[in-house]
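Visitor: Here you go, sequence then predicted model.
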Amino acid sequence: MRRLRAECPWTREQTHASLRHYVIEEAYETAEAIDLADSGHLREELGDLLMQVVIHAAIAESDDEGWSTDDVVREIADKLVHRNPHVFGDVTVSSAAEVDANWQRLKAERKQRTHPSEGIPKDLPALMAADKVLGRVDRPVEGDDLGARLLRLVAEARDQGVDPEAELRRATRRHADG
């Protein structure tokens, strides 16, 4: 990637902002490959997504932002060790649910959020954002406007263990297909 940044005019001109839409597009293409259960396609899309990580790290390095691919990998490794004390420490767990609860607790301790929507990307699809907020807020949804009714449907989906984004996507496809 360093060579591309040095020798390719297009790559050299790219910034984090100019590549933003590619990161999103590649993430959605990766999700679609997962939905299709197509391992070869998934491998390809994961490569495209990883390429985005590598090019963003190369931009940061060449623009003297103070970090590189090595720093990204180190941060991942540190996070995995910290959030998996049942593997790398002395915590005992007996189920995947306990692992998830412990992961969420450790994440919350580190982030120290002061508002339920803090840390939820503003561009996250609305159903996904609603699902995340409902997971953080323990109170009933108030109001009768359309937004409140939609939020209650997301809460109902959560209670049933259903991913509202995936469910609406399936229903939309069924409707489109007639």
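Guide: Ah, there it is. Numbering: from 1, shown residues only.
Visitor: From now on I want contacts and neighbour counts done on CA atoms only, so please keep to that.
Guide: Noted.
Visitor: What are the boundaries of the strands in the chain?
Guide: Counting by DSSP state E, the chain forms no strands at all.
Visitor: ranges for the helices of it?
Guide: For the chain, the helices defined by DSSP state H occupy 2-7, 9-13, 16-35, 39-62, 69-83, 85-88, 96-111, 126-136, 146-159, 164-177.
Visitor: Make TSV from these and add mean neighbour count and distance to residue 118 to it.
Guide: Below are the helices of the chain laid out as TSV (neighbours: other C-alpha atoms under 10 Å; distance: least, C-alpha to C-alpha, whole Å):
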stretch	mean neighbour count	distance to residue 118
helix 2-7	13	35
helix 9-13	12	33
helix 16-35	15	20
helix 39-62	17	24
helix 69-83	13	20
helix 85-88	14	26
helix 96-111	13	10
helix 126-136	16	9
helix 146-159	15	18
helix 164-177	12	20
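Visitor: Put this next to the first one:
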Amino acid sequence: MTVILLDPLRPDTIPIPAVRHVAGPVVVTEDVNPFLLWELGEVSAATDEHIAQRDVTVVSTDRTHPVVRARIDLGDNVIEAKRAGGEALLDAVALMDTLRRNGPWESQQTHWSLRRYLLEEVYETLDAIATGDPDHLREELGDLLLQILFHSRIAADDPERPFDIDDVARAFTEKVSRRTPGILSGAHSDLETQIREWEERKAAEKQRGSVLDGIADSQPALALAQKVLERLSAAGYPVDSIDPDILTVTVRLGDDSVEDQTRRRILAVMEGVRDLESQAASEGIVLDSRDGWLQVMGVVEVSAGAPVGGPDSASTPDPIIDDGDADDIVVTAEPRRRATDPDAAPGDPAPTGG
């Protein structure tokens, strides 16, 4: 009087509570994997006759099978394999594969042609989060998943360096596993420790040549500016030397695109920072503090009211003095020749990115 429902994705795995029930008379529905038949030994095909034969165990992967459904309606004990989360993703992968092979539109798409749709789906997902509607969010996450499946399936067709959705999933699990060892091992559950571990392992993996490496240039200009400023601040860069216009957005009717203006300005800052990094490398200057950045910029930083330049200060340019409190910093810039620009004149400004 038992029905055993197997996981259709793992049809050769019998739940432990069901093991003792397969020792007696067993009938199987036609959907059961043939491999399992050899392991079960003597079995019969389930027919309508077995509906009333309550001393046999029915094994199936299909709850809707007529024999299974009838036996359940009669009150049989049901032992069902627990299904792992994520199984529905396999159906999604199979559907995407079919569309890529047979769909006239899907078969023509490229990573580049799908860029606009990917961006749209991200914004629509953000809108769904803002609404607080779970149904709306579920739908938009499905659309976003479509883009991931689509790009992964396109990549599988690459003749030189193919990868598929399994490679994408492995990239995720491997990266997160490397960066959260303490959490996964149970060594700790502290937020600050987790963040520190993540950042330390990320830095070790990336071995970045520039403080700006890894920043997506194609993100919206304001998000790009914020990310760049955050990264520079964390690296000790004197962000107060950056063009203040980058910190303010002014919208004027009939003016150029604010997005384009901001993007041009922040890209200029990024170019200047990379020039400074190149110059620092050639001069052996370590850019791990504000002092290091100022050194490569050729900037001398002194306290307000202090003499600038020493005995020969008469030949030193007047400092740029902040109008704030006495504790404010005064910066005097002796323009230096840019090492990466052989044609620069002695009076050319330092590449501060302003």
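Guide: That came in fine, so what should we check first? Keep in mind it's a predicted model, so treat the numbers as computed, not measured.
Visitor: follow-up on the earlier one: out of the helices of the first structure, which comes closest to residue 117 of the first structure?
Guide: Closest of those to residue 117 of the first structure is helix 126-136, at 6.1 Å (criterion: C-alpha to C-alpha).
Visitor: what span of the second structure lines up against that closest one?
Guide: Using TM-score structural alignment, the residues of the second structure aligned to helix 126-136 of the first structure are 221-231.
Visitor: what do you get for stretch 16-36 of the first structure?
Guide: Under the criterion TM-score structural alignment, stretch 16-36 of the first structure matches residues 111-131.
Visitor: Also stretch 155-170 of the first structure?
Guide: With TM-score structural alignment applied, stretch 155-170 of the first structure matches no range in the second structure.
Visitor: Could you list the residues in contact with that stretch?
Guide: Applying C-alpha atoms under 8 Å, 6 or more residues apart in numbering, the contact partners of stretch 155-170 of the first structure are 127-128, 131, 134, 154.
Visitor: Considering those, which is situated nearest to residue 56 of the first structure?
Guide: The nearest member of the contacts of stretch 155-170 of the first structure to residue 56 of the first structure, counting by C-alpha to C-alpha, is residue 128 at 25.2 Å.
Visitor: Look up the closest residue to the closest one, ignoring the ones flanking it.
Guide: Among residues not flanking residue 128 of the first structure along the chain, residue 165 sits closest, at 6.3 Å (C-alpha to C-alpha, 6 or more residues apart in numbering).
Visitor: Look up the closest residue to residue 299 of the second structure, ignoring the ones flanking it.
Guide: Distances taken as C-alpha to C-alpha, 6+ apart put residue 333 closest to residue 299 of the second structure, at 4.6 Å, once the chain neighbours are dropped.
Visitor: Quick check, the one you found in contact with residue 295.
Guide: No. If you go by C-alpha atoms under 8 Å, residue 333 of the second structure and residue 295 don't touch, sitting 10.5 Å apart.
Visitor: Who has more neighbours out of the two?
Guide: residue 333 (19 against 16; other C-alpha atoms under 10 Å).
Visitor: And that one? What does it align with in the first structure?
Guide: Using TM-score structural alignment, residue 333 of the second structure sits opposite a gap in the first structure.
Visitor: ok, residue 333 of the second structure to residue 228 of the second structure distance?
Guide: Noted for residue 333 of the second structure: a distance of 23 Å to residue 228 of the second structure, by C-alpha to C-alpha, to the nearest Å.
Visitor: wait, what's in contact with residue 158 of the second structure?
Guide: Applying C-alpha under 8 Å, 6+ apart to residue 158 of the second structure gives no contacts.
Visitor: Which position in the first structure pairs with it?
Guide: By TM-score structural alignment, residue 158 of the second structure lines up with residue 63 in the first structure.
Visitor: any residues touching stretch 101-110 of the first structure, and which ones?
Guide: Outside stretch 101-110 of the first structure, the residues within contact range by C-alpha under 8 Å, 6+ apart are 83-84.
Visitor: That one maps to which residues in the second structure?
Guide: Per the alignment by TM-score structural alignment, stretch 101-110 of the first structure matches residues 196-205 in the second structure.
Visitor: And that stretch against the first structure, how far off on average?
Guide: Here stretch 196-205 of the second structure, set against the first structure after superposition, deviates by a mean of 1.7 Å using mean C-alpha distance after the TM-score superposition for the first structure.
Visitor: Skip the chain neighbours and tell me the closest residue to residue 141 of the second structure.
Guide: Using C-alpha to C-alpha, 6+ apart and skipping residues adjacent in sequence, the residue nearest residue 141 of the second structure is residue 125, 6.4 Å away.
Visitor: Next one: the one you found relative to residue 132 of the second structure, how far apart?
Guide: From residue 125 of the second structure across to residue 132 of the second structure, the span is 11 Å (C-alpha to C-alpha).
Visitor: Grab the nearest non-local neighbour of residue 296 of the second structure.
Guide: residue 280 (6.0 Å).
Visitor: What of residue 88 of the first structure?
Guide: residue 81 (5.9 Å).
Visitor: In a strand, residue 4 of the second structure, correct?
Guide: Yes. Counting by DSSP: H, G, I helix; E, B strand; the rest coil, residue 4 of the second structure falls inside a strand.
Visitor: which one in the first structure is aligned with it?
Guide: Using TM-score structural alignment, residue 4 of the second structure has no partner in the first structure.
Visitor: Was I right to think residue 4 of the second structure contacts residue 80?
Guide: Yes. Between residue 4 of the second structure and residue 80 there is a contact under C-alpha under 8 Å: 5.9 Å.
Visitor: Looking at these two, which is more packed in?
Guide: residue 4 (27 against 18).
Visitor: Quick check: the gap between the more buried one and residue 39 of the second structure.
Guide: Look at residue 4 of the second structure and residue 39 of the second structure: by C-alpha to C-alpha, they are 15 Å apart.
Visitor: One more: residue 154 of the second structure?
Guide: In terms of C-alpha to C-alpha, residue 154 of the second structure sits 40 Å off from residue 39 of the second structure.
Visitor: now do residue 218 of the second structure
Guide: Between residue 218 of the second structure and residue 39 of the second structure the distance is 56 Å, computed by C-alpha to C-alpha.
Visitor: Likewise for residue 205 of the second structure?
Guide: Residue 205 of the second structure sits 47 Å away from residue 39 of the second structure when distances are taken as C-alpha to C-alpha.
Visitor: again with residue 269 of the second structure
Guide: Counting by C-alpha to C-alpha - residue 269 of the second structure and residue 39 of the second structure are separated by 68 Å.
Visitor: Looking at those two now, which is surrounded by more residues?
Guide: Per other C-alpha under 10 Å, whichever of residue 269 of the second structure and residue 39 has more neighbours is residue 269, with 22 against 10.
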